[in-house]
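K.L.:
Based on what follows, work out the 3D shape:
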Amino acid sequence: MDAVKLCVILLLAIAIAGCSDEIPDTTIPEPTETPVTTSAPVTTIATSSSTPTFTTTSSSTWNSDGVISEGEYAKTLSLNGGNYVIHWKFADDMIHFGLETTSPGWAAIGFEPTTRMKDADIILGGAMNGVPYLFDMFSTGPIGPHPPDTDLGGTYDITEYNAKEQAEGTIVEFSRKTDTGDSYDKILTPGAEITIIWAQADSDEPLFKHNIGKGSETIIL
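P.N.:
Modelled structure (predicted):
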């Protein structure tokens, strides 16, 4: 195992511990074209003062290629002055997402928290040294911890993903069922009003605290 992969393993293990000093045993699998992974960190996410911008466009074929193509998504929400953009599209019983930032580093989104981060269905992803990663997590407290669903008895339900990082920013794309059947995943229904939380950092290290933006918004899916 090379030094980069070993570094990622150690960083993820520390982050998943949330606010405690304990370091759990965790691993990150080898990447594939459409990889499936386990865990990653999300730090405290609070309310943003930025004014969101929402647009709707016609949509075409979705591809998990780490590129936001014209017409690929049906809806777009711009946050943090355009530094964090969420794209999404429904297709039958699936929902596809694209997260786009203007800085290199990870991007995270959470669905339907109750108090701050508590009970949020969290997805965090990015690319480290060109290798994409994406984690399916659940926050058990208002500021964490936020272990992977599989650690809580749930399942990893991301069906496909990819991520690319360039000097001008990071793009993360992923897909999952609207209703995964996992109690640690929220049901995402077209036209439903839901609360989301989001965060971004300019570091490729998943445990690095969000330092570019964070927030909470109510949106119509």
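
K.L.:
okay, CA-based contacts and neighbour counts for the rest of this
P.N.:
Noted.

K.L.:
correct me, but residue 138 touches residue 124?
P.N.:
No - in this structure, residue 138 is not within contact of residue 124 by Cα atoms under 8 Å, at 10.8 Å.

K.L.:
Please identify which of the two sits among more neighbours.
P.N.:
Residue environment comparison for residue 138 versus residue 124 gives the larger neighbour count to residue 138, 30 against 24, counting by other Cα atoms under 10 Å.

K.L.:
so how far is residue 108 from that one?
P.N.:
In this structure, residue 138 lies at 12 Å from residue 108, with Cα to Cα, to the nearest Å as the measure.

K.L.:
Overlap of the contact sets of these two?
P.N.:
residue 122 (Cα atoms under 8 Å, 6 or more residues apart in numbering).

K.L.:
Name the nearest residue to residue 122, sequence neighbours excluded.
P.N.:
Excluding the flanking residues, the one nearest residue 122 by Cα to Cα, 6 or more residues apart in numbering is residue 110, at 4.1 Å.

K.L.:
Next: residue 197.
P.N.:
Spatially, and ignoring its direct neighbours in sequence, residue 197 is nearest to residue 216 (4.3 Å; Cα to Cα, 6+ apart).

K.L.:
Against residue 133, how distant is the one you found?
P.N.:
When distance is defined by Cα to Cα, residue 216 is 23 Å away from residue 133.

K.L.:
Repeat that for residue 98.
P.N.:
Residue 98 is 14 Å from residue 133, where distance means Cα to Cα.

K.L.:
now the other sequence, so there's something to compare against:
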Amino acid sequence: MKRIAADLFSVIVMGIGIIALSLACLLFWFLGQSNASKPQVLLQRLKSLHHLEVLQAQLVGTQVFREGSRIPFGHHEVVVLARGRAVYGVDLSQATMSLSGRQMRLELPRIEVLHVILNPDTIDFAAPRKAWLASQEEFEIFRQRAASQMQTDLNQQARSAELMAEAEKQAQMWLRTWLNTLGQRDAQISFKYSQQKTATNATETPVIEVPVETP
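P.N.:
I've put the predicted structure just below:
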């Protein structure tokens, strides 16, 4: 009888030990989850990503370039078609995070154009028209200047308000999804310098006068 009581006591003690160990593990896991949701922990994880690439956009430009006098056949003219690609991102190392009540607030720096990729092989020339009294060499120099100007225009296009705003939107979507997986479903995400999307639609192909270089 005493042996049965001793065995029963041992089982009870072992059961209590297992329960205590389980509760300790549960408490450790809970504290770990709580710490993982703290602003400083989240911010440290976020900053470790450094530059986050959020968007790649195709750039396409078509413009008419003209140089010379306006008399008939007295000027060079060519239509230039160029294609490129812009890559946008945000520097997460400059992000800041705070907690207001139960709401997390994440503030990000300005969206950046990380790369503008322009391949000279993708520049096409159409409807070339050489001035009658000009040499072929002069016309080739004119075409090179037109191509260079077109590349400058595509760089400006990459920094348009529309594309910057779209990149900002994509960054917000990515970061909101990331925060949701960590339990921060009501987090507020903002940018220090937010881009305002404007609608500017060109109705015709612009004509650009390329300045004549004098020797």
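
K.L.:
Do you know the score for how well these two fit?
P.N.:
Once the chains are laid over each other, their TM-score by TM-score structural alignment, normalised by the length of the second structure reads 0.18; 64 aligned residues with a Cα RMSD of 5.5 Å.

K.L.:
So which of residue 98 and residue 133 of the first structure has more stuff around it?
P.N.:
The residue with the greater number of neighbours, taking residue 98 of the first structure and residue 133 and applying other Cα under 10 Å, is residue 133; the counts read 28 against 25.

K.L.:
My guess is that one contacts residue 125. True?
P.N.:
Yes - the pair formed by residue 133 of the first structure and residue 125 meets the contact definition of Cα under 8 Å, at 5.4 Å.

K.L.:
Can you work out which residues contact both of the two?
P.N.:
By Cα under 8 Å, 6+ apart, the residues touching both residue 133 of the first structure and residue 125 are residue 163.

K.L.:
Is there a neighbour count for the spatially closest residue to residue 75 of the first structure that is not a sequence neighbour? I'd like the number.
P.N.:
Distance criterion Cα to Cα, 6+ apart; nearest residue to residue 75 of the first structure, sequence neighbours excluded, is residue 56 at 4.5 Å. For residue 56 of the first structure, the neighbour count with other Cα under 10 Å is 13.

K.L.:
what's the distance between residue 56 of the first structure and residue 134 of the first structure?
P.N.:
Separation of residue 56 of the first structure from residue 134 of the first structure (Cα to Cα): 26 Å.

K.L.:
secondary structure class for residue 61 of the second structure?
P.N.:
Under the three-state scheme (DSSP: H, G, I helix; E, B strand; the rest coil), residue 61 of the second structure adopts strand.

K.L.:
Who are the contact partners of it?
P.N.:
For residue 61 of the second structure, the set of contacting residues under the criterion of Cα under 8 Å, 6+ apart consists of 80, 81, 82, 83, 150, 153, 154.

K.L.:
nearest to residue 68 of the second structure, of the residues you listed?
P.N.:
When those are compared for distance to residue 68 of the second structure, the smallest value, 17.2 Å, is given by residue 80; criterion: Cα to Cα.

K.L.:
Show me what the one helix or strand that closest one maps to is packed up against.
P.N.:
Residue 80 of the second structure belongs to strand 75-91 when elements are defined using DSSP states H and E. Counting contacts by 3 or more Cα pairs under 8 Å, 6 or more residues apart in numbering; DSSP states H and E, strand 75-91 of the second structure is packed against strand 51-68, strand 112-118, strand 124-129, helix 136-158, helix 161-181.

K.L.:
would you turn the ones you listed into a markdown table with distance to residue 28 of the second structure?
P.N.:
Rendered in a markdown table, the data for these read as follows (distance: least, Cα to Cα, whole Å):
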| stretch | distance to residue 28 of the second structure |
| --- | --- |
| strand 51-68 | 32 |
| strand 112-118 | 41 |
| strand 124-129 | 64 |
| helix 136-158 | 49 |
| helix 161-181 | 20 |
